[in-house]
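Asks: Need a 3D model of the sequence below.
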Amino acid sequence: MHKIPESVLVVIHTVDLQVLMIARADNPDFWQSVTGSKDYADEPLIQTAMREVAEETGIIVADDQVPLSHLRDWQLSNVYDIYPMWRHRYAPGVTKNTEYVFSLQVPADINIVLAPREHVDYRWLPHREAADLCFSPSNAEAILQLPHYLHDVKA
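Replies: From the prediction side, this is the model:
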């Protein structure tokens, strides 16, 4: 079954803008935020975001520890070329993906449990350092926009 070329990017952060970065199992030099494709075409994006966060980090949104209100849809999407090394996962001829940006504020002491088939390491970094570590330009840009986005939400 081919991947759907619609995905979420979830920047997980603490109130003081420490950002969770995770290293990919298939390339440990590739650090990123939580990302993942829809499981089916009409899966709501918020559900995709919640599922991917749970699968990749063990964080369950909508419980006492992380309320659903802390998962924010930025109403922002990026369209980018799928890296050639990952195009085989998509239907023949699919070369572009649409990525929808979310952020999730979590407590600083939250427990992270990585999915070992997907990620091999994690670290918390100040948002600028996290952006510098990203291999994905759209991921880095979202992290850099985090303080501005959060300020706009509060205003």
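
Asks: all contacts plus neighbour counts: C-alpha atoms, from now on.
Replies: Fine.

Asks: the strands in this protein, which residues?
Replies: 6-13, 18-24, 31-32, 34-37, 71-81, 96-105, 119-126 (DSSP state E).

Asks: Redo those strands as a markdown table? Include distance to residue 90 and mean neighbour count.
Replies: A markdown table is the format used below for the strands of the chain (distance: least, Cα to Cα, whole Å; neighbours: other Cα atoms under 10 Å):
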| stretch | distance to residue 90 | mean neighbour count |
| --- | --- | --- |
| strand 6-13 | 11 | 24 |
| strand 18-24 | 19 | 23 |
| strand 31-32 | 20 | 24 |
| strand 34-37 | 11 | 22 |
| strand 71-81 | 12 | 14 |
| strand 96-105 | 10 | 21 |
| strand 119-126 | 21 | 16 |
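
Asks: quick one more, to check against the first:
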Amino acid sequence: MKIPISVLVVIYKSNGDVLLIERADRAGFWQSVTGSLDALDEDLALAATREVCEETGIAVDSLPKGALQNMHHQIEYEIYPEWRFRYAPGVTRNIEHWFALQVPDNTVVKLAPREHVAYEWLPYQEASLKCFSRSNGEAILKLFSAS
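Replies: As a prediction, the model looks like this:
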């Protein structure tokens, strides 16, 4: 069963382009990297590092120190009914913690084909509109409003 605590990682380049990935289980559902904790005591930054590597092949540990930034923002949202079977009975809400990851402009993306089928680098404003999740779009805008 999935733990209803997750991370969202907005991956971006120095020019403001943001990486979006299309879900394999939902055509047209574009998002940033997301994923649940593997254990209740898993460190949030470690979960973000793991999810980035699993979903994009990007090794956060090989990037300069400070590339992964905790945005110190969290939201609580209702889990889509069609995805609640992944959680314990009665779990309907998730807490998501936001992170940002600046990567070199020549970063290679290698998707996990069971999870995602396509990726795009888009200007942050366009990326924020393309996300299927309104809060994902808000995370992108929050990141770039702070810089």
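
Asks: about what we covered before: so for residue 54 of the first structure, which of the strands of the first structure sits nearest?
Replies: strand 34-37 (9.7 Å; Cα to Cα).

Asks: In the second structure, what range does the closest one match?
Replies: Mapped onto the second structure using TM-score structural alignment, strand 34-37 of the first structure spans residues 33-36.

Asks: in the superposed pair, what's the mean gap between that stretch and the first structure?
Replies: Mean deviation of stretch 33-36 of the second structure relative to the first structure after superposition (mean Cα distance after the TM-score superposition for the first structure): 0.1 Å.

Asks: contacts for the lengthiest helix in the first structure?
Replies: Using DSSP state H, we find that the single longest helix of the first structure is helix 137-154. Contacting residues not belonging to helix 137-154 of the first structure are listed as 9, 11, 17, 19, 32-33, 74, 78, 101, 127-128, 130-134 [Cα atoms under 8 Å, 6 or more residues apart in numbering].

Asks: and with 10 Å instead?
Replies: Residues outside helix 137-154 of the first structure that contact it (Cα atoms under 10 Å, 6 or more residues apart in numbering): 9-13, 15-17, 19, 31-35, 72, 74, 76-80, 99, 101-103, 126-134, 155.

Asks: Report the inter-axis angle for it versus strand 71-81.
Replies: 150 degrees (axes from the mean of the first three to the mean of the last three Cα atoms, to 10 degrees).

Asks: Many thanks, I have nothing further to ask.
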